[in-house]
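Student: Quick one, structure for this:
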Amino acid sequence: MAKCSSICPKVLLLLLVFFTPFQLSFFHGKSSEFDLEDEAWLEEKDDEVNMVQSGHDSLGSSCEFSDGKWVYDLSYPLYDSSCPYLSTPVTCQKNGRPDSDYEKWRWKPHGCSIPRFDALHFLGRMRRKRIMLVGDSIMRNQWESLVCLVQGVIPTGRKTVTYDGPSMTFHALDFETSIEFCWAPFLVELKKGPQNKRILHLDLIEENAKYWRGVDVLVYDSAHWWTHSDKWSSWDYYMEGNTVLRSMNPMVAYQKGLTTWAKWVDLNLDPHKTRVIFRSVSPRHNRQNGWKCYNQKQPLEFFSHQLHVPEQMVVLKGVLKGMRFPVYLQDITMMSALRKDGHPSVYTRAMDQEQKQHPRDFTSDCSHWCLPGVPDAWNEMLSALLQV
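Tutor: Predicted structure coming up:
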C-alpha cells in the first residue's frame, strides 16, 4: 500500500477555511428503485470469496448459529417477489430468472435449529419498539427482506413507509413498531469539500449518528465500501482532525472509522435500553474461475480451498473487544459464502425476449441477493437472537 501523504499546506488551508458541511446525497429516499451505489462491485475481480470462522460471542444462546448447512425445504420461501416493498433489482423472478430453487433453502445450524420466522410473534416482541438497520445497500437488501417477512400479516391500510433524510421506515401501525433502514455505508461522515472533492472524515459521526438515537435495536454493517479503490473509490481524501491525507492503508482507515463508531456507542447508548448487533461482511462471488454467480443453481456443500478470514473481520473483532458496550457479532459470512446461487446475476432488470437470448451480455451482480433468498435466513437468525 502507498504510504500516507499529506496534501500541501496551501490545499490544507483551503480545506480548513472553505470546507462546507454538505452531506453527499448517495441515498435517494423516495425512489422505489434499489440504489446500486456500489455497482462497481459488479465488475471487480475478487482475490477470493470472503469467509470467516464465527467467534464465540453470544447473547446467552448455546447455539452456534453460523456453523451449519443449507437444507432444501419446500415450505420456503416465506413470501414471494410480489411483496410491494422489494426494489426492482432484487426481484429476480419478476426479472425473468428461470429457476427458483434458490428460494427454497433453509439454514440449519449443527446441533440446534433456528425457529421459522413468525411475523406475528416477531411484531409482538417488537411492540412499541424501533429496530434500525444501518449500513450500505447490502443492509438495505436485508431491510427489504425483513419488511417483506412481516408485512403479510398486517392489513392493508395499517402499514406505511415514510422517509426522513437518509432513513426510510416501515410502520406496523397496530403494533406501534417501526423497522428502519439508515444509509451510512462508512458509519462515519463522507462530505463534500472544495471543488466537490469528497472527504471521508474518520473521526466525525454525529451527522449519521443523530438518526440512531432512541432506537431499541440497532443492527450495523460496514465493510465493502472501505475496500473500494482506484476509479471505484467513494472518496478523494481522508481527514482526521486537521490532517488531510490522500491515501492510507484501507484497513487502517477502517479501524479508525470503526473506533469512532465504537466510541460513540460507548458514550451515547445504554445497554439496558438498546441492543446492538454488528452483522459480518456479506460475501461476493465474483471470481472468474468458477465463482461467478451467473447460472449457478445449487449452494456449495463445502469449501474446496483453505478458509480465509477477511481483514475486515480481524479489524472489526479487535474494535469490538475494546468496547465497554456489549455488541453481538452476527456472523453470516460463512453461511452466505456457500450461496453462490443466490445473487441476482444478470436478473437485475426485466428483459425482453431478444435480451433473454443473450443474458451474458449484461453486467452480473454477484454482490447483492435475490429476494426471497439468503437475507431471509439472516433475519431468521436475527429474530432468534432477539429472543434471548
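Student: Please count neighbours and contacts with C-alpha atoms only from this point.
Tutor: Fine.
Student: Could you measure from the residue lying closest to His224 once chain neighbours are set aside over to Trp41?
Tutor: Leaving out its chain neighbours, the residue that sits closest to His224 by Cα to Cα, 6 or more residues apart in numbering is Val281, at 7.5 Å. Val281 sits 14 Å away from Trp41, taking Cα to Cα, to the nearest Å as the criterion.
Student: How many residues are close by the residue nearest to His224?
Tutor: 23 (other Cα atoms under 10 Å).
Student: That one: which element?
Tutor: Using DSSP states H and E, no element contains Val281; it sits outside every helix and strand.
Student: Surely it is in contact with Ala223?
Tutor: Yes - under the criterion of Cα atoms under 8 Å, Val281 makes contact with Ala223 at 6.1 Å.
Student: I'd like the structure of this one too, to check against the first:
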Amino acid sequence: MKPHSVELPLGRSHAQPKTPKIFLLIIFGTLALLTIIPVFYPLLGYPLYLLKHSSSKPSSTYDSQEPDASISISESETCDIFTGEWVPNPDAPYYTNTTCRGIHEHQNCMKYGRPDTEFMKWKWKPDGCELPVFNPAQFLEIVRGKSLAFVGDSVGRNQMESLICLLSRVEYPVDVSYTPDDNFKRWKYTTYNFTIAYFWTTYLVKSKQREVNGPTQTGLFNLYLDEFDEKWTTQIEEFDYLIISGGHWFSRSLVFYENHQIVGCHFCLVENVTDLTKFYGYRKAFRTAFRAINSLENFKGITFLRTFAPSHFENGWWNHGGNCVRTKPFTSNETALDGDNFELYMIQMEEFRTAEREGRKKGKRYRLMDITQAALLRPDGHPSKYGHWPHENMTLFSDCLHWCMPGPIDTWNDFLLQMLKKEGAKSHQ
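Tutor: Here you go, the predicted model:
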C-alpha cells in the first residue's frame, strides 16, 4: 500500500508542511469556562454504562487455528456488546507493525520506540456474553462483492487502517483510487471483489478555513451548517456500508453559517457574533449529514454511526505538557463519561435516533456502533510521544487522541464484524 498523507496529531510539521493539522479535543484553559455540563437527559434506551455512571498476498498466511469467530456471541439476543470491561488476552496482537505495511506512521508506536507491549494484549469482554476475535477470512466472505466507505476525520482513517491490517493476514488490497488526493482513497480486495473507501471530512458539512491562525492559533473555520459536504455526499450512493464519525475538530475556533448568514460561533472572538459553543455546531453538522444521507434516493446501504472516542490527556492541556502515559486500561468503575465527552456523545445519540426514525420512512437503514465506553476505558492505547523519532525536526505534542496499531482500535472492527454477522442473520430470517 502507498503511504497515506500524514495528519499530524497535535502540532506543526516542518518536514511535511502540506499536511493538514489536527486540533485536539482539549483546548486552551480559558475555553474551560465555556464548557456546558448537561443537567439532565432521559437515559431510557441508552447504553447500560451511562446508567451505571449517569490485492497482493501478505508474506504470512492467516492462521486457521485462531479462535472460531463463527460461534454466536451469546445465546441471548439481548446482550449489549458495547458495555463491558477489558480483560487480558495473551494471544494478542493478531498482526504487528512488521507484518502489516498499512500502519500510518504516527500510529506506528512500536516502530518509534514505545517500550511497553501490554497495551496490545487485551480484549473486550461484554457483560453477559463473549465477543469473538476478528476473523479476517470470515469478514471477507461476508463482504464479498460489496463495498464499505469510511466518512470522517483521521480517527476514522485510523479505524480503516486497523481493518486493513486485520485483513492483511488473508489479502492486501490494491489501490484503485480515482484521484491522487490521499484524503479520498479507494482500495480493492480483488479475490473478494470488496472495496474500501475513505472520504475525508473534518466537519461532515461544507467548511472553509477563514484564518490560518485564529484565536487558538489552530485556524478559524467557517462551517456552513445547513449545506452538504458534496465531496462525500455525492460519492456514497454506490456503497453497501457507510461508517460515519466525527468530533475532535469541533473544538477549533468556528464561525457558524446558516442560510448564508452568520448565526454564531465557537470561540471565534469576532465582534458582534454570539458564541453558541461547539455543541451547537456539532448537533447541526450531524443533523445535516444525516439529512444528506436520507435525501439520497439511490443509496440503499446501511449507515453505521461510530460514536465519539474520547481523548485521554492528563496533567495539563494538550499544548501545556499534557500526556497519556498509563500502561493499563481503566475498569468501568474507575472513570465515567462526563463533561464535554458526555455532551458530544448525547448529541450524537439524539441526532442518530431522529435520523433513524426519519430514514425508516424512506427505507434507509441505520445502525449504532457504540465504541465510546470501550474507548473511554483505554487511556493506555494512544501514541503519546511514540508517533515519531525524538530527534525529528518537528514541533509535535503528545498524541493522546489517535490510537496505536496494533491496539484498542482493532476492537472497533471486532464490533463491525459482529454487526455484519447480525445483518446477515436478519437477511436470512
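Student: ok, back up a step: give me the common contacts of Val281 and Ala223 of structure 1.
Tutor: Gln312 (Cα atoms under 8 Å, 6 or more residues apart in numbering).
Student: hang on, the earlier thing: give the aligned equivalent of the residue nearest to His224 of structure 1 in structure 2.
Tutor: Using TM-score structural alignment, the equivalent of Val281 of structure 1 in structure 2 is Phe308.
Student: mind listing what that match touches?
Tutor: Contacts of Phe308 of structure 2 by Cα under 8 Å, 6+ apart are 245-247, 341, 344-345, 348, 371-372.
Student: Can you add distance to Lys125 of structure 2 and neighbour count and give those back as CSV?
Tutor: What follows is those, written out as CSV (distance: Cα to Cα, whole Å; neighbours: other Cα atoms under 10 Å):
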residue, distance to Lys125 of structure 2, neighbour count
Ser245, 24, 25
Gly246, 26, 25
Gly247, 26, 25
Asn341, 23, 19
Leu344, 25, 22
Tyr345, 22, 19
Gln348, 24, 23
Ile371, 13, 22
Thr372, 14, 21
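Student: closest to Leu296 of structure 2 among those residues?
Tutor: Among these, Ser245 lies closest to Leu296 of structure 2 (Cα to Cα), at 18.5 Å.
Student: which ones are touching that closest one?
Tutor: 151-153, 156, 305-308.
Student: So what does it match up with in structure 1?
Tutor: Aligned by TM-score structural alignment, Ser245 of structure 2 pairs with Asp221 of structure 1.
Student: ok, now Glu161 of structure 2?
Tutor: Glu161 of structure 2 maps onto Glu144 in structure 1, by TM-score structural alignment.
Student: wait, isn't that match in contact with Pro84?
Tutor: No - applying Cα under 8 Å as the test, Glu144 of structure 1 and Pro84 come out as separate, 9.7 Å apart.
Student: average offset between the helix or strand Met160 of structure 2 falls within and structure 1?
Tutor: Secondary-structure assignment from DSSP H and E places Met160 of structure 2 in helix 154-167. By mean Cα distance after the TM-score superposition for structure 1, the fitted helix 154-167 of structure 2 averages 0.6 Å away from its aligned residues in structure 1.
Student: quick one, helices of the stretch 251-400 of structure 2?
Tutor: 278-295, 339-360, 372-376 (DSSP state H, counting those that start in this stretch).
Student: if you compare those, which one is most tucked away?
Tutor: helix 372-376 (a mean of 23; mean count of other Cα atoms under 10 Å).
Student: Now tell me what touches that one from outside.
Tutor: Contacts for helix 372-376 of structure 2 (Cα under 8 Å, 6+ apart): 49, 82-86, 124, 307-311, 336-337, 345, 408-409.
Student: Quickly note the distance from the residue nearest to Ile37 of structure 2 when sequence neighbours are not counted to Thr78 of structure 2.
Tutor: With Cα to Cα, 6+ apart as the criterion, Ile37 of structure 2 has its nearest non-adjacent residue at 5.4 Å, and that residue is Gly339. Applying Cα to Cα, the value for Gly339 of structure 2 to Thr78 of structure 2 is 29 Å.
Student: rewinding a little: in which helix or strand does the spatially closest residue to the match of Glu161 of structure 2 that is not a sequence neighbour reside?
Tutor: Leaving out its chain neighbours, the residue that sits closest to Glu144 of structure 1 by Cα to Cα, 6+ apart is Leu86, at 5.9 Å. Using DSSP H and E, Leu86 of structure 1 is not contained in any helix or strand.
Student: repeat for the one 10 residues further on
Tutor: When elements are defined using DSSP H and E, Gly96 of structure 1 is found to belong to no helix and no strand.
Student: So what's the residue count around it?
Tutor: Residues near Gly96 of structure 1, counting by other Cα under 10 Å: 17.
Student: wait, it sits on Thr348?
Tutor: No - contact criterion Cα under 8 Å: Gly96 of structure 1 and Thr348 do not qualify, at 9.1 Å.
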